[in-house]
Each structure stands twice: as C-alpha cells, then as structure tokens.
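Trainee: Here you go, sequence then predicted model.
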Amino acid sequence: MPRILGGIAALLVGVGLVGSGTAVAVDDPAASGAPAVGSCFAVTAGEAADAWLDQAPVDCAAPHTAQVVATGMLPPPLTWDHPQEQLLDVMSEQCWLALFRKVGRNPLLLLRSQYSVIFFGPDPGQQAAGARWFSCHAVVAEDDRLGELPNPLPRLSNRLPDSVAACLTRKAAHTTCADAHAWRSSYVFFARGRTTQRNIRLMADQICPGRVTTPRWSFTWVDVPGPAYVMACYSQTRR
C-alpha cells in the first residue's frame, strides 16, 4: 500500500519544501492554466497516472472523484526536464501536506480512511510557455477505481462516512466502505518493536480481539519512521 506508507511517512517526518500556497500573480506565465483550488474533476484510475489532466472541471455537487486541494510551483532550480523521480518527490510531498491541511493530520485516523492524493502538471504546450505549476487533488482509493467523493470533504475522525472510510475486500484489498467489502476498520494503534511476522502476529492477537465487534477479525500494518509501526484491526461485515 504505497499511498499509506507515503502519506504517514510524510506526516510523521514533517516534510516540507516550498509551501504549496506560494502566491503568484494572476498573469504570471508560470501559473497559466492551473486549475482553481476547490474545483472538482471526474478522474478515472487510468487518468490518475497521467502527467497532465486533459478535461474540464465538473460541478462539485455532481459526481466527481477528485478535488483540487492546492496548487504548487516547482522550486528552482527544478524544471520539467529534470528526472521524473525528483519531480514526483516534490509534488508528492507537497500534495500530501496539502491534504493534511484540508482533512487533518492524525496518522491513526489517516489509516482509517481511504484518502490519497494524485497530482498533475501542465501539458506540453503550457510547459513550453513557461508554466511551472502542479495541482494537488484529493481522492479516495477503491480496489480497482477511484471512488466518488463527498462534498464537502469530511475531516478525519473515527466516524467517517462510508464513501471515505477504510474497509477490506474478501481478497484483503483496501477499498472504501461504500464499495463491496468483507472487513471494516474498527481500531488503529501505534505498536513498538521489530516488525517480524511473529511480533506482528503476537501484537494483533493481544490487541485486536478486544477492539473488534465480531468473533472473526483481520488486521493490517504499515511501517513508519522510527522503532514503531501502525496496526489496524478490522471487524467482519456481511456486505
């Protein structure tokens, strides 16, 4: 689950390069073509992997799968000709921080949600004209697609709506609870110790039975910086 690892890691280490709220003049060619913060789009899972977004925004009251939470600018000396890995690192870190500002930054509650981020840059024509912006979009990840977002975006809490809350499918794939699922997140906690299979299983057996609502239960875990990891306990559902 790279999106969870990236999100929690970004939150805990407090990354920050250039603030994604960098002010630019309206007629600045570096900002030309950037979508408005708060605008919504009907992005598919396939389009989410594209370098730029070739579609018009939709009304946020209509079905949509992505909402712009910030626009950022490539910090000098980076240009669009730099290695893709460097560009993706900058955009990913700034976009996760923008999502945290929008919905909250509690790492445990983040793991109980399916929130993620995607980001787009200018198209080739806009780049040639000097555009340096990138847009950060909040999304919720389902097992094989992007889910529809509620409007407005709910902040992180223990009572997230199904459209945002984290569940598992019968095949243990992460999805929203609005999608078909077999397990629902009931409890998330920090665990300390080495992340060996034995230690993780012992920790799950110690904590999860008292925190779930069904005799059968499941668990997941992710590494985070430092001598700790995050574990989630899931109750079985019939949906």
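Mentor: That came in fine, so what should we check first?

Trainee: When you work out contacts or count neighbours from here on, use the C-alpha atoms and nothing else.
Mentor: Will do.

Trainee: Residue 124: how many residues sit nearby?
Mentor: When neighbours are counted by other Cα atoms under 10 Å, residue 124 registers 13.

Trainee: Tell me which stretches of the protein form helices.
Mentor: Listed from the start of the chain, the chain has helices (DSSP state H) covering 2-13, 84-103, 107-111, 124-128, 197-207.

Trainee: just these: most buried one?
Mentor: Of all the helices of the chain, helix 107-111 has the most neighbours on average by mean count of other Cα atoms under 10 Å, namely a mean of 22.

Trainee: want to compare, so here's the second one:
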Amino acid sequence: MAVRHLRILTVALLSGSLLSLAACGEDPPTPKPEAAVMGPAVIQAEPTTPTQSPRAGAPTTGACYRLSAADLAASTNSSSPVTCTDPHNAMTMRVALFPTDLQVTEPEYAQRVCARHLASTTGLSRSSVQGTVFAAHWFGPDAEQRAAGARWFRCDLVARTEQGTKRLPRSSAPLFNGTAPDEYVRCVQMRNGSTSDAVYVTCDRPHRYRWAGGFEAAGTRYPGADDLRTTVTQRCRRFVGSGPFWYVHPTKAAWRAGDRTVSCFRSVG
C-alpha cells in the first residue's frame, strides 16, 4: 500500500513542477502562421499601353480575291483570299505603309505607289500597261486596325472594263511575258457607227480602233484643247502611222490632278 501511495505522490509532484514552470518562466514565442494559411500574395498589375503596330491586320502580298462591285467601292476589305488557281478578279501586288509625315491625301499617295507595281505584276512594260484594262486599286485598314496603330495600305491588281471587272489569269505574278492577250487590251468601238458615241471595249470584241501607244504630255499648266490637239497629232503619228486614228487626252480637271497621259489608237478598218 505504501508503494502505491508513493507513486501517486510522485505524479502529483511532477504535475506541480510543470505548472510552476509555465507560471514562472518566460512567455513562449508566438507560433508563426503556416504559409498555407496566408495564401499566395496578390500583386496589382500596373496599367500598360497597348502595343501599336503599323502592320496590325495587314494582308499578304500575292493573295487573290473574288471581289464584288460593293467590295471595290469600299475603302477597306476583309474578304477571305481564295486560291489563285481558282477564279478571281483581284490580286494583291504590294502592301506598303503610309508615311508618318504624309504630305498629300491618302488616296493620292496610295494610288501613286500602287500604280508603280502594275508593270512588274503583269509582266508588261510601263507603256504597254497603259494600253490594257489593268488598273491598281487600293484598300486601307479598318477602324479597329487603325486604332491598333495600323497605317498600311493594300495594292490590288484588277482588270476594269465598262462592264465591271474581268477575271485575272490563274497564275502568280508576273502574269505575262511582255504581251497581254486581246481580252485585256483596250480598244475603241463606235456605237451606231457614230464617232460621237465611242466606248472602250477589250480587243477580243468587235472594235474600230486599237491601242497603239501613248505618252506623258509635258507642262505644268493645262495647254488648252487646241494646243493639246496639235501636240497629240504630232506625237501619235509615230504609233499609228499615216492613217486615221483616235486619241484620248486628260481633261483640264484631270490635268490639274496630275494626269498627263495621252493614248493613241490606230484604225483597224
């Protein structure tokens, strides 16, 4: 019995010692919270300015399209390209940028640049292109692309006639090797046999006059119809010979806009 009492007393003394240490010793350190309780740190992102790109949404050179009259009347175009071996009436000749310090209107600048690529794209000389129905047509970026910094423009080759646009050959540029087929060459036909009712047609259709050559008239001021007629008669003879011929020269308004092109058509009988 004594032994049993002693064991109980010993436990009691030990318990008292623990209580005494807890009461008289220094405060235990505050436990650190676990990382899992804190969770990941949240850092607020600083506002950034969207990246501006002059080629935002720019199309691809060499792409081909089937464009409607409404498409060609619009200032921008988002039509999906088609395979150039499939029927198409437009081909992108070049994608260029408007200068940041543009000194003229966008249409004037784009048309001037696009026209320079007609010869290399068609495979014709610059003078020969003048006698065809090939023309340069341009599109610019849409509002969303401009907001993203876009200042590109797209130069398309089209074959434009009085009836609309013709299909282009199913091949890549250059389309020809120096000579265009009659379906793309410009001719003149007299409706009802009247010289006052002349229309442009392609030379694969009945016609009275066929394009023979052309030139750029000189001078900054419009010379007047009479003086221009004299110049045209003299210079067209080298292309049309001694027979009758037809010519087209710029109007006064076109001259002021920078057009100096004169086209000479020889008679085909």
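Mentor: Received, thanks. No experiment lies behind these values; they were computed from the predicted model shown.

Trainee: Could you get me the TM-score between them?
Mentor: Between these two chains, after superposing, the TM-score reads 0.65 (TM-score structural alignment, normalised by the length of the first structure); 203 aligned residues with a Cα RMSD of 3.8 Å.

Trainee: so what's residue 128 of the second structure closest to, chain neighbours aside?
Mentor: residue 213 (7.4 Å; Cα to Cα, 6 or more residues apart in numbering).

Trainee: same question, residue 64 of the second structure
Mentor: Nearest in space to residue 64 of the second structure, with sequence neighbours left out and distances taken as Cα to Cα, 6+ apart, is residue 91 at 4.4 Å.

Trainee: who are the neighbours in contact with the one you found?
Mentor: Shown here is residue 91 of the second structure, whose contacts under the criterion Cα atoms under 8 Å, 6 or more residues apart in numbering are 62, 63, 64, 65, 156, 157, 158.

Trainee: how close does the aligned residue in the second structure for residue 97 of the first structure sit to residue 155 of the second structure?
Mentor: For residue 97 of the first structure, the aligned position in the second structure is residue 116, judged by TM-score structural alignment. Here residue 116 of the second structure is placed at a distance of 10 Å from residue 155 of the second structure (Cα to Cα, to the nearest Å).

Trainee: what does the residue nearest to residue 64 of the second structure align to in the first structure?
Mentor: Under the alignment (TM-score structural alignment), residue 91 of the second structure pairs with residue 67 of the first structure.

Trainee: got the buried residues for stretch 210-217 of the first structure?
Mentor: Using 16 or more other Cα atoms under 10 Å as the burial criterion, the residues of stretch 210-217 of the first structure that qualify are 212, 217.

Trainee: mind listing the strands for the stretch 51-200 of the second structure?
Mentor: Across the stretch 51-200 of the second structure, reading from the start of the chain, the strands by DSSP state E, counting those that start in this stretch fall at 64-65, 90-97, 134-139, 152-161, 164-166, 186-190, 198-202.

Trainee: do you know which of those lies nearest residue 83 of the second structure?
Mentor: strand 64-65 (6.5 Å; Cα to Cα).

Trainee: equivalent range in the first structure for that closest one?
Mentor: Strand 64-65 of the second structure lines up with residues 40-41 of the first structure when matched by TM-score structural alignment.

Trainee: mean per-residue distance, that stretch to the second structure?
Mentor: Relative to the matching residues in the second structure, stretch 40-41 of the first structure has an average distance of 0.9 Å after the fit, by mean Cα distance after the TM-score superposition for the first structure.

Trainee: Give me the contacts around that stretch.
Mentor: When contacts are defined by Cα under 8 Å, 6+ apart, stretch 40-41 of the first structure is touched by residues 55, 56, 57, 58, 59, 60, 64, 65, 66, 67, 68.

Trainee: Now do the same contact list for residue 168 of the second structure.
Mentor: When contacts are counted by Cα under 8 Å, 6+ apart, residue 168 of the second structure is found next to 87, 88, 89, 90, 158, 159.

Trainee: Map it across to the first structure for me.
Mentor: When the two structures are superposed using TM-score structural alignment, residue 168 of the second structure falls opposite residue 149 in the first structure.

Trainee: what's the answer for residue 158 of the second structure, then?
Mentor: Aligning on TM-score structural alignment places residue 158 of the second structure opposite residue 139 in the first structure.
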